[in-house]
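Novice: based on what follows, work out the 3D shape:
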Amino acid sequence: MRIMLLTAGTRGDVEPFVALAQAATARGHQVRTAIPENSGADTAGLETVSLRMDFAQLINNQGVSPWVAAKSYRTVIRPGIGQLLSAAVEHIAAFAPDVVVYHPKVLSAPIAAERLGIPSVLVETIPSLTATREFPAPFITTASLGRLNRASYRLANLATLMFKRELAAAVQDLPPRPRLGTRRQITMIPVSPQLLPRPADWPATVHLTGHWTGQPPETDGDKELADFIKDGGFVYAGFGSMRAGDPSARGEAIVQAARRNNLKTLVAGGWGGINIPQAVRGGDVLVREAVNHHLILPPAFAAIHHGGAGTVHAVARAGIPSVVVPFIADQPFWGHRLHQRGLAPAPVPYRNVTADRLADALAQARSCRDRAMQIGERIREEDGTGVALDALEAFAAS
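Specialist: Here you go, the predicted model:
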């Protein structure tokens, strides 16, 4: 089977698709994966093509500020999305796949698939499009809206309206829209049911598969890092692509909070979300630009992170508690969800980070460790990519 995968966003959006591509290739399928520039994901051995947009550079320029994003909407964001949408259509048409599997940000993918007569699979890396009465759309609020929960998902259509002109340009050379009722589509949600039990009102066409993760490496060759984490007793801190506020003040607060709990600190600076001032460095602090979560999380006491879906699953899979410091988007949702599931203390929004707050959160995380170990064991038994491939193969053959 010829499978076209298309994803957009930062590393957390790309790595699940890479894991699925690896699993599908291992089963003998011909897979082509379209990804953004400079994603940071390891795509060795895979056939990849570019979607011609660099989300890393976009975040590096504007951080998480909605005001900066609003100012650059016409000059940077719209042209960039336009390139992405056009590239997606070109790749689908050129590859002529048997099935198209796409991230919600790739707005042109389902239209191209429909007009070319190809079945498609929507991948909700965040459960924000399939409406349910059980919780509101993750980007809206963490508090239940009661009877309005389902209605909150309609706001997801705003992305299509925001880029209506770019979308029309991307699909203008495709065949005309077929008659109504001819689209073939299912949805896959690569989320562990241990973190998000399946809502009772999701339709049968929605598959909650478990998280998609690849085979972890046995070592990364970093002996200093291996020695630092060997005996545990450390907290990991990393905020991925998030940039906002004062990263040095945040870094100092993290180190002080760890020391008050008699813990060492392993920091992944990422794209600039954490900086450790020289004044607070010492033998109990190790800084890296990036680390492999599969290797460093299992021996950690806890992880302080931003609450992105990929990191949430990596920490939960490792069987350790989280301390979530949400910045934007779905991160408050995941922080709230982990707290509900007994896997984390209440989230600490990034604007409220202090040494006192983080020290208290790490102290509370001790009471979450038994629960985290239990859930981690269950998640490690899941085969999210296998379940997804089974569903994909059955759908394509139907």
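
Novice: going forward, measure contacts between C-alpha atoms and count neighbours the same way
Specialist: Noted.

Novice: show me where the stretch 201-350 of the chain has strands.
Specialist: Under the criterion DSSP state E, counting those that start in this stretch, strands of the stretch 201-350 of the chain are mapped to 206-208, 234-238, 264-268, 285-288, 302-305, 322-324.

Novice: please give the structure of this sequence too, so both can be compared:
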Amino acid sequence: MRILLLGMGSRGDVQPLVALGQRLGRVGYTVSLAAPADLGHVVAGSGVDFEPLSFDLEAPLREGLGRDSLRGSARTQVREARLMRQVMAGTADALAADVSRLVATADAVVSGALTFDVVDALLAPGRAAGNGPPTKPHVYAVFAPVWPSAHGDSVALALRPRATTVVNRAWSSLAGRVALDLFRPAGDLVRARKGLPRRRFRHYTAAAERTPTLLAASPSVVPHAADWPPALRQTGYWVRDDAGAALDPVLEEFLAAGDAPVFVGFGSMPTPDPAGVSREVASALARLGVRGVVSEGLAGLRVDRAPGLLGIGSAPHESLFPRCAVVVHHGGAGTTAAAVRAGVPQVVVPHAADQPYWGRRMADLGVAPPPIARKDLTAARLQRALEVALSPGARETAYALGERVRAEDGAGDAARLVDAYLTRWA
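Specialist: Model (predicted):
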């Protein structure tokens, strides 16, 4: 049986699916992973077949509308949502065509949040069958808790994040409506071509609740919520078999030359003032007298080579983070997971979407100070946050959490759940 994994999004949306693909391959499935064309390097060498989508992701994020949308996310969520919808609408034609072609040749599909609606449209049984079962097995995979819930610590978008209240459920339901509006353009195109009506939100939620769903987040980090739908099954994080790749020799030499450094990197999040952010970071590290590794990323951070300070390109987090004193990052689900598994304290600088949630969770778990919003990042605030993260208490708590999370087999559990579902379907 051939399983198609759809990894629309950034590296953090693709890399966990590589891990799932490897484990499904062990069970005996033929697995292919579709992702933006310029993310093929994330899949390379894994043993999972790569199916490039007909557009890039990182290049548009570096300039134009994609960059503007992420710049706006540092200011208001309304502007973020409006511009992100334009980004999704701009790729709708290509995404609908690509996914239609790939789904047609697959026996089963695992989709993420950005492709759930278009896959649901493609697998709809047709107008005469109403809301019957999909024509092929469909599994929904997510890396953040996105279901409406009253439990603030178990839902990414909560109005009262540290309380259990109906207000949280109402607010996160509203967030789901906004998300559907952002991600539905490709699904709308498919439904129009099939002569199916445009879905209302209640139909969308009903489809999501009856689709077998995997939440790839450790229960030690995201507590189970009693009001999650029965179709949702939570596993630990999905980590690929060969995650601990070798580091660049220059970076390896730097790490060996002194104390464990502070890592600073914002992944795929651009920033409107990379030079200014780089100066603030270098200043904070210098004031504390600690060494630093600064990752360029899509933020475009740059630091001058100096004693105790090194600028790098990309590096495997699973190999680098355990050798750092603190990880300063944007709060992406994948980066947060890697820092948790490394057992080191964190400082989270959220930019958009679910990143504030991960920042709050790290603070609540005692492995990080309260998050610093991207628009509020200064050298003084970063210095104070690093002082907390460098404390013995934060180090001990992070180490203990890392031990618990590393003991989980998230990708293996997920592969077993997918296999069981496909066996029942057959």
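
Novice: so of the strands of the stretch 201-350 of structure 1, which one's packed in deepest?
Specialist: strand 322-324 (a mean of 31; mean count of other CA atoms under 10 Å).

Novice: residues in structure 2 aligned with that strand?
Specialist: Aligned by TM-score structural alignment, strand 322-324 of structure 1 corresponds to residues 346-348 of structure 2.

Novice: picking that back up, any idea which of the strands of the stretch 201-350 of structure 1 gets closest to R337 of structure 1?
Specialist: When these are compared by CA to CA, strand 322-324 sits nearest R337 of structure 1, at 10.5 Å.

Novice: the closest one vs structure 2, average offset?
Specialist: Here the mean offset of strand 322-324 of structure 1 against structure 2 after fitting is 0.4 Å, by mean CA distance after the TM-score superposition for structure 1.

Novice: A246 of structure 2 maps to what in structure 1?
Specialist: Using TM-score structural alignment, A246 of structure 2 sits opposite D220 in structure 1.

Novice: distance of its match relative to L295 of structure 1?
Specialist: 8 Å (CA to CA, to the nearest Å).

Novice: excluding sequence neighbours, find me the nearest residue to the match of A246 of structure 2.
Specialist: Distance criterion CA to CA, 6 or more residues apart in numbering; nearest residue to D220 of structure 1, sequence neighbours excluded, is N292 at 7.8 Å.

Novice: ok, the counterpart of that neighbour in structure 2 to G267 of structure 2 distance?
Specialist: With TM-score structural alignment as the criterion, N292 of structure 1 lines up with P316 in structure 2. Going from P316 of structure 2 to G267 of structure 2 by CA to CA gives 12 Å.

Novice: so for those two, which sits in the more crowded spot?
Specialist: G267 (22 against 14; other CA atoms under 10 Å).

Novice: list the residues that contact the counterpart of the more buried one in structure 1.
Specialist: Aligned against structure 1 by TM-score structural alignment, G267 of structure 2 finds its counterpart in G240. Applying CA atoms under 8 Å, 6 or more residues apart in numbering to G240 of structure 1 gives the contacts 268-271, 273, 305-306.

Novice: nearest to A329 of structure 1, of the residues you listed?
Specialist: Nearest to A329 of structure 1 among these, with distances taken as CA to CA, is H306, at 10.6 Å.

Novice: quick one, helices of the stretch 101-250 of structure 2?
Specialist: Taking DSSP state H, counting those that start in this stretch as the criterion, the stretch 101-250 of structure 2 carries its helices at 116-122, 166-183, 185-194, 201-210, 249-256.

Novice: which non-adjacent residue is nearest L401 of structure 2?
Specialist: Nearest to L401 of structure 2 is G343, by CA to CA, 6+ apart, at 6.5 Å.

Novice: I figured that neighbour was touching V405, is that so?
Specialist: No. The pair G343 of structure 2 and V405 fails to qualify as a contact (CA atoms under 8 Å) at a distance of 9.0 Å.

Novice: in terms of neighbours, single out the busier of these two.
Specialist: G343 (27 against 22).

Novice: that one and H317 of structure 2, how far apart?
Specialist: The value you get for G343 of structure 2 to H317 of structure 2, if CA to CA is used, is 12 Å.

Novice: and the residue nearest to D231 of structure 1 when sequence neighbours are not counted, how many neighbours?
Specialist: Nearest residue to D231 of structure 1, sequence neighbours excluded (CA to CA, 6+ apart): P299, at 7.4 Å. For P299 of structure 1, the count of nearby residues is 18 (other CA under 10 Å).

Novice: pretty sure P299 of structure 1 sits against V235.
Specialist: No. Contact between P299 of structure 1 and V235 fails when scored by CA under 8 Å: they sit 9.3 Å apart.

Novice: without its sequence neighbours, what residue ends up closest to the alignment partner in structure 1 of G410 of structure 2?
Specialist: Using TM-score structural alignment, the partner of G410 of structure 2 in structure 1 is G384. Spatial nearest neighbour of G384 of structure 1, excluding adjacent residues (CA to CA, 6+ apart): G210 at 4.2 Å.

Novice: P52 of structure 2 touches S32, doesn't it?
Specialist: No. The pair P52 of structure 2 and S32 fails to qualify as a contact (CA under 8 Å) at a distance of 10.1 Å.

Novice: looking at these two, which is more packed in?
Specialist: The residue with more neighbours, out of P52 of structure 2 and S32, is S32; 24 against 16, by other CA under 10 Å.

Novice: residues contacting that one?
Specialist: S32 of structure 2 makes contacts with 2-5, 21, 48-51, as judged by CA under 8 Å, 6+ apart.

Novice: assign a three-state SS to it, would you?
Specialist: Under the three-state scheme (DSSP: H, G, I helix; E, B strand; the rest coil), S32 of structure 2 adopts strand.

Novice: how near is it to D241 of structure 2?
Specialist: For S32 of structure 2 relative to D241 of structure 2 (CA to CA), the value is 17 Å.
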